[in-house]
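S.K.: Sequence isn't available, so here's the structure alone:
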């Protein structure tokens, strides 16, 4: 990793504050008065800091290719903005921003003009600002940096929790837990009402379109579910993850057999024929493309090509940073980018998106929804537990495999001895035949 954890944390808070300043200035120009535009009460817009951290983790090696740095930054930030906007709407049942009145927008969450601005920011941050901030950070005492980062993190967490509870109308329930006497209860209620009114008033000004629930407790009637995994729900995406992971592994195995003439493992885990990249990609693309599943094929193809390329690139960087291993290398392909992705396979992602959304997904979705409610939830839960265990064990085995082959270090405890005994070099190389250890 090019940057340390402390540097990334520093980037997060610096750019969160800078983003807040930009939002406040834009709001001041439009409304001719000061408006705190952040989700939290403090002078921070975490989505800007999160975007900057993603740029710093996944995009530094593209500094020698500014166009691809710009393109990757635009797409990566757009995905972040879409996911954040969709999650906030899911949690609070309101949109926090809406680009519906801007041309070339997608569901009001993202739009082309702002995506292009994000791309420009990725270039500026990685090529100019981040190196300057690293130099500035180098001047400061390390202990002071640690204290500041911890303090800012604690304040941000408390601020976020308090704001979230207020917006969801849950602050009263939390305060009542601390009401031991009638006098304390009276003081608590006064504080609760003052704080809650202040936050709600600020949220009304910052986001006029957002309706904040009243503090009074309201009875909610929950509709009884009758269909398992209906729509694009959690259980539907979980089911598609398992199906995609299995089918992806089988497809790659057959593809390698046809093109390379040999049968080799394409699994991501030590137990079972599952490709995590394909499984996550299947769930990820479904979640994003679900809203445009009825659009024409060319629209879905372009979206799948771009999203698939960015997704594969991120997976490649992530596995190299975490495991010190490269699981695929496209350096010998034409039109490749750092050996992580290539144009041909990006087109495959686009074709796969069309085939998936138009042909496979509708049929699979129908079959999944026919599963009995109780049985479906039990199967998904068991599979999730198994997959989490499988992924953790695979990660430990890969980390130990890398350590053995880079340092020659002998097992220091029972866990490492177990990994050496059950997941030796021969077995690991059979499971991951294309894995390459990097420094």
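M.R.: Received, thanks. If you're wondering where the values come from, they're calculated on a predicted model, not measured in any experiment.

S.K.: Please count neighbours and contacts with C-alpha atoms only from this point.
M.R.: Fine.

S.K.: who's in contact with the residue most central in space within the chain?
M.R.: Nearest to the mean C-alpha position of the chain, counting by CA atoms, centre = their mean, stands residue 80 at 6.9 Å. When contacts are counted by CA atoms under 8 Å, 6 or more residues apart in numbering, residue 80 touches residue 51.

S.K.: Next, work out how far apart it and residue 318 are.
M.R.: As judged by CA to CA, to the nearest Å, residue 80 and residue 318 stand 16 Å apart.

S.K.: Same question for residue 237.
M.R.: Per CA to CA, residue 237 is found 22 Å from residue 318.

S.K.: same question, residue 71
M.R.: When CA to CA is applied, the distance between residue 71 and residue 318 equals 19 Å.

S.K.: ditto for residue 385
M.R.: Noted for residue 385: a distance of 23 Å to residue 318, by CA to CA.

S.K.: Compare these two (neighbour count), which wins?
M.R.: Between residue 385 and residue 318, counted using other CA atoms under 10 Å, residue 318 has the larger neighbour count: 17 against 11.

S.K.: In the helix or strand where that one lies, which residues are buried?
M.R.: Using DSSP states H and E, residue 318 falls within helix 297-323. Residues 297, 300-318, 320-321, 323 are the ones in helix 297-323 that count as buried (16 or more other CA atoms under 10 Å).

S.K.: And stretch 116-123, by the same measure?
M.R.: Counting neighbours by 16+ other CA under 10 Å, stretch 116-123 gives 116, 118, 119, 120, 121, 122, 123 as buried.

S.K.: Second structure follows, compare the two:
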């Protein structure tokens, strides 16, 4: 018990220290040489208008009492954020940061969920470098772009829900189909679910995407964009550009590794020194250890002629190798 308490305190201090470092670094990025005058003026105008709204609404909130004052202050904060978003220019700067944060946050949530519901502690990363799952990053970017568009057109909640469900389903379908078609691989399958629509899309997860999009559009996205803001200094622009270059290189290297894994399974030798280097440093053992939930080639789940999963006598799914042998 005492050791557990010590661990919790230590973990809290580590998280607190990490947050302070991030805040310090973010403040440092806000210094230095500024960008073009028009960009700086746009960002400063948006912030000034937002602060004016906040000041006015807080003055009204002070006339309330008890819980009414608390809710009025929350309303004032929301009004200030809405005012800022009315002036926000959504571009590559915000998209890169949202993809970066979404890829890590989605991975963390998925691993915690799998640990809590299935007791699994396997690695569920999607790229060879870093703790990223690009599917969640793409989902966060797609929901942000759509949410921002729908917000400015005054979309109703049911419209946001439906659009988010469709976008989420299309994203899963495209990602699953691409992995299966180009790399003979799969990270998930819904063939065992009674409400499946395709191998990678199911009704229950369309509902999940719809609810997620609604929560993202109404609660998460506005404040996240407000915190990210618009770039005003060269440090901010350079840093986010470097992050974008790193992510592009990470995605490209992951595709190369998957391509060579498929080629090795087919008995195709490396064609040049680079492919030889990839085979040496990103071997089958590396792929298996890095992407523990990824099934490639004959390790994929076996299906019958009707597209249904094949199970053994104990109710466990068979792989293509096992299904073919039987």
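M.R.: Perfect, I can see it now. Please read these numbers as outputs of a predicted model, since none were measured by experiment.

S.K.: Can you calculate the TM-score here?
M.R.: Counting by TM-score structural alignment, normalised by the length of structure 2, the TM-score of this superposition works out to 0.61. Behind it: 218 aligned residues with a CA RMSD of 2.4 Å.

S.K.: contacting residues for the aligned partner of residue 96 of structure 2 in structure 1?
M.R.: Residue correspondence, TM-score structural alignment: residue 96 of structure 2 in this structure matches residue 238 in structure 1. By CA under 8 Å, 6+ apart, the residues touching residue 238 of structure 1 are 283, 380, 384.

S.K.: Export the residues you listed to JSON lines and append columns for distance to residue 392 of structure 1, neighbour count and secondary structure.
M.R.: Formatted as JSON lines, the entries for those read as follows, by distance: CA to CA, whole Å; neighbours: other CA atoms under 10 Å; DSSP: H, G, I helix; E, B strand; the rest coil:
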{"residue": "283", "distance to residue 392 of structure 1": "20", "neighbour count": "23", "secondary structure": "helix"}
{"residue": "380", "distance to residue 392 of structure 1": "18", "neighbour count": "16", "secondary structure": "helix"}
{"residue": "384", "distance to residue 392 of structure 1": "12", "neighbour count": "16", "secondary structure": "helix"}
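
S.K.: Same check for these, but in structure 2.
M.R.: Using both residues aligned by TM-score structural alignment, their matches' CA atoms under 8 Å as the contact test, the members of the contacts of residue 238 of structure 1 still in contact in structure 2 are 380, 384.

S.K.: between the contacts of residue 238 of structure 1, which is closest to residue 356 of structure 1?
M.R.: The shortest separation between residue 356 of structure 1 and any of the contacts of residue 238 of structure 1 is 11.1 Å, and it belongs to residue 283 (by CA to CA).

S.K.: who's in contact with the closest one?
M.R.: With contacts defined as CA under 8 Å, 6+ apart, residue 283 of structure 1 is in contact with 237, 238, 240, 241, 244.

S.K.: Now which residue in structure 2 aligns to it?
M.R.: Under TM-score structural alignment, residue 283 of structure 1 pairs with residue 141 in structure 2.

S.K.: and what of residue 429 of structure 1?
M.R.: With TM-score structural alignment as the criterion, residue 429 of structure 1 lines up with residue 288 in structure 2.

S.K.: Apart from its neighbours in sequence, what residue is nearest its match?
M.R.: residue 294 (7.6 Å; CA to CA, 6 or more residues apart in numbering).

S.K.: again, but for residue 345 of structure 1
M.R.: Distances taken as CA to CA, 6+ apart put residue 309 closest to residue 345 of structure 1, at 7.9 Å, once the chain neighbours are dropped.

S.K.: So what does that neighbour match up with in structure 2?
M.R.: The alignment partner of residue 309 of structure 1 in structure 2, by TM-score structural alignment, is residue 169.

S.K.: And the equivalent of residue 187 of structure 2 over in structure 1, how far from residue 342 of structure 1?
M.R.: With TM-score structural alignment defining the correspondence, residue 187 of structure 2 maps onto residue 327 in structure 1. Noted for residue 327 of structure 1: a distance of 15 Å to residue 342 of structure 1, by CA to CA.

S.K.: Kindly report the same for residue 191 of structure 1.
M.R.: The gap separating residue 191 of structure 1 from residue 342 of structure 1 is 58 Å, by CA to CA.

S.K.: higher neighbour count, the two?
M.R.: Set residue 191 of structure 1 next to residue 342 and count neighbours by other CA under 10 Å: residue 342 wins out with 21 against 13.
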